[in-house]
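Visitor: Provide a 3D model corresponding to the input given below.
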Amino acid sequence: MPYPTRAILTGHTRGLGAAIAAQLLAQDIEVLGLSRTANAGLAARYPGALSQVELDLADLSALTGWLAGDTLIRFMDGAQQVLLVNNAGVLAPVGGLADQSPAQVARAVSVNVAAPMMLAAAVAECAARSGGQSPDTRIVHVSSGAARNAYPGWSIYCATKAALDQHARAVALDGSPLLRISSVAPGVVDTDMQAEIRGTGLDRFPLRERFDALKRDGQLATPEDSACKLVQHLLSDTFGSHPTADIRDLP
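Guide: Sure thing, here's the model as predicted:
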């Protein structure tokens, strides 16, 4: 049976990405997952509906080479609606400027900024090249409150997430009638990234105790709840009406 809606999702193997993949698959949306490793559990639960590409998004040469192939356009072929969920992201490097490894900075910019923008451009191009009626194309960048508020020790993470917000704002101004885009902050979600934050020394991240308290007081959202809200918004008629959003503010 053809899938009228198909989704490309990065970082689908754990945390919020795995929960988003499960939400999409449960709604009979075929998923193409891009990550360094495969998600064997979801592949077993949804045979035939989950395609996976093992790809390190920090390796921009490898991503460029993959995009030059025909996997993406073949996956999108015949779909009435195409979703791109740019979920993959990294927190490191954390610390003051003098403590940041240039190699870690390059990796963060590659994963958090270059890869999402490359995939967005590629999906839009494939949609424009599709035969017949171009599909309803929707792009969501998984952003962060750090895109809109600066935190000490997080200069790279804040800057890269802010870049996604600004990318969405500018693309929205292009006014493409068949493309909607929004950079959406998912709230504070109980993922491996939160564990990484709590494991960071106070000398590198002075606000760590705030995140310790969120975990201790049960204030972190579950990946499943955040994924449900994100996917519901992505599929709604109102998606794209605002180029930046926070799921905690959505109805």
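
Visitor: from here on, contacts and neighbour counts on C-alpha atoms
Guide: Noted.

Visitor: pull out the buried positions in the helix or strand where M118 lies.
Guide: Taking DSSP states H and E as the definition, M118 sits inside helix 115-129. Within helix 115-129, the residues scored as buried using 16 or more other CA atoms under 10 Å are A115, P116, M117, L119, A120, A122, V123, A124, C126, A127.

Visitor: of these, which pair is most distant in space?
Guide: Among the buried residues of helix 115-129, the pair separated by the greatest distance (CA to CA) is A115 and A127, at 18.1 Å.

Visitor: one step back: what about the helix holding M118, distance to the chain center?
Guide: Here helix 115-129 is found 14 Å from its chain centre; the criterion is CA atoms, centre = their mean, to the nearest Å.

Visitor: stretch 197-208 now?
Guide: Put simply, stretch 197-208 sits 24 Å off its chain's centre (CA atoms, centre = their mean).

Visitor: ends of that stretch, what's the gap?
Guide: End-to-end distance of stretch 197-208 (CA to CA, to the nearest Å): 7 Å.

Visitor: contacts for that stretch, please.
Guide: Residues outside stretch 197-208 that contact it (CA atoms under 8 Å, 6 or more residues apart in numbering): V94, G95, G96, Y151, P152, G153, W154, E209, F211, D212.

Visitor: next, give me the two most distant ones among the residues you listed.
Guide: Largest separation among the contacts of stretch 197-208 by CA to CA: G96 and D212, giving 20.5 Å.

Visitor: just the helices from the stretch 1-150 of the chain, written as ranges.
Guide: 15-26, 40-45, 60-68, 71-76, 102-109, 115-129 (DSSP state H, counting those that start in this stretch).

Visitor: one more, so I can put them side by side:
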Amino acid sequence: MGQRYFIITGTSKGIGKQIAELLLEKGDHVYGIARGTSELEETYMRYQHIQFDLADIHSIADLVSSILKKIPLQEAEFIGLINNAAMLEPLKPIDHCNAEEIRLHLNISLAAPMIMTSSFIQLTNHLSTRRKIVNVSSGSGSYPAPSMASYCTSKAGMNMFTQCVAMEQSGQSNPVEVIAFDPGMVDTELQAVARGKSAEEFALSEVFGQVYEAGQLRSPEDVAKQLIERLEEISDPSKVLHAMEG
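Guide: The predicted model follows:
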């Protein structure tokens, strides 16, 4: 039986770190990408960490190529890409956002996963191995909110992008499975940032605080478990999969 290999973005904390840990516990190999360092490398032999800023979109193709060169592709049973990394800021009305804030957000949250996906498919198309891409989405991709224009727009884009790629792959001889996964409201650093804003700056900060106080946030570990279940099953690529359905 062959080995399984995963490339995951945003593995230094939150959901990305939990997904990596659970896969490593299963005996899989994980290549984690994050701006910061990772303690997973000290704990797991099968984890390799790559410090990289996904805002540098012009270097992403080389990044993916260098990771795939480390994987014994012909021996792999399953190769997965999990586009998890995203940023929440800027959390303020669009007329208070400057060009650099908008550019940075869209590069990390939308352009980077699109380029990761493009490079991953292109560089593994010669394989007969099962390949799957999971794009971590959000309910914000379907529901507009004030002061969250960049975030809602990038997640809506992620959903549409996923469906477009799934349609492209449907006619291929060995199609890449691609799904969008909405984890729901999770107790992560992104949530803490949203709660910490003033009501003047971010109108929904109080709502985020109430959800937290009421204990309605899901744990990163629970969400990671459900994402891995979706990763392993054959999923319908035409709709966003929600953690709450699991």
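
Visitor: quick one on the thing from earlier: deepest-packed of the helices of the stretch 1-150 of the first structure, please.
Guide: helix 15-26 (a mean of 22; mean count of other CA atoms under 10 Å).

Visitor: average offset between that helix and the second structure?
Guide: Here the mean offset of helix 15-26 of the first structure against the second structure after fitting is 0.8 Å, by mean CA distance after the TM-score superposition for the first structure.

Visitor: so which other helices or strands are in contact with that helix?
Guide: When contacts are defined as 3 or more CA pairs under 8 Å, 6 or more residues apart in numbering; DSSP states H and E, helix 15-26 of the first structure sits against strand 5-10, strand 30-35, helix 223-235.

Visitor: what does it contact?
Guide: Contacting residues not belonging to helix 15-26 of the first structure are listed as 7, 9-12, 30-31, 42, 46, 49-50, 87-88, 189-192, 223-224, 226-228, 230-231 [CA under 8 Å, 6+ apart].

Visitor: one more time with 7 Å
Guide: If you take CA atoms under 7 Å, 6 or more residues apart in numbering as the criterion, helix 15-26 of the first structure is touched by G11, H12, V31, N87, T191, D192, P223, E224, A227, C228, V231.

Visitor: which ones are touching the first one?
Guide: When contacts are counted by CA under 7 Å, 6+ apart, G11 of the first structure touches G17, L34, S35, N87, A88.

Visitor: aligned against the second structure, show me the partner of the last one.
Guide: To tie it back to what came earlier, the one meant is A88 of the first structure. When the second structure is aligned by TM-score structural alignment, A88 of the first structure is paired with A85.

Visitor: can you tell me what D182 of the second structure aligns to in the first structure?
Guide: Matched to the first structure by TM-score structural alignment, D182 of the second structure sits across from A185.

Visitor: what does C164 of the second structure correspond to in the first structure?
Guide: The alignment partner of C164 of the second structure in the first structure, by TM-score structural alignment, is A170.

Visitor: surely its match forms part of a helix?
Guide: Yes. Under DSSP: H, G, I helix; E, B strand; the rest coil, A170 of the first structure sits within a helix.

Visitor: could you report the neighbour count for the residue opposite H49 of the second structure in the first structure once aligned?
Guide: Alignment note (TM-score structural alignment): H49 of the second structure maps to Q52 of the first structure. A count of nearby residues for Q52 of the first structure, using other CA atoms under 10 Å, gives 22.

Visitor: return the residues in contact with the residue nearest the centre of the first structure.
Guide: In the first structure, the centroid-proximal residue (CA atoms, centre = their mean) is N87; its distance is 1.6 Å. Neighbour list for N87 of the first structure: L9, T10, G11, G17, H141, V142 [criterion: CA under 7 Å, 6+ apart].

Visitor: need those in JSON lines (columns: distance to D165 of the first structure).
Guide: JSON lines is the format used below for those (distance: CA to CA, whole Å):
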{"residue": "L9", "distance to D165 of the first structure": "18"}
{"residue": "T10", "distance to D165 of the first structure": "17"}
{"residue": "G11", "distance to D165 of the first structure": "19"}
{"residue": "G17", "distance to D165 of the first structure": "19"}
{"residue": "H141", "distance to D165 of the first structure": "8"}
{"residue": "V142", "distance to D165 of the first structure": "9"}
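
Visitor: which of these sits closest to P102 of the first structure?
Guide: Closest to P102 of the first structure, out of all of those and judged by CA to CA, is G11, at 23.2 Å.

Visitor: and the gap between the residue lying closest to that closest one once chain neighbours are set aside and A79 of the first structure?
Guide: Residue nearest to G11 of the first structure in three dimensions, not counting chain neighbours: A88, with 4.4 Å by CA to CA, 6 or more residues apart in numbering. In this view, A88 of the first structure and A79 of the first structure are 24 Å apart by CA to CA.
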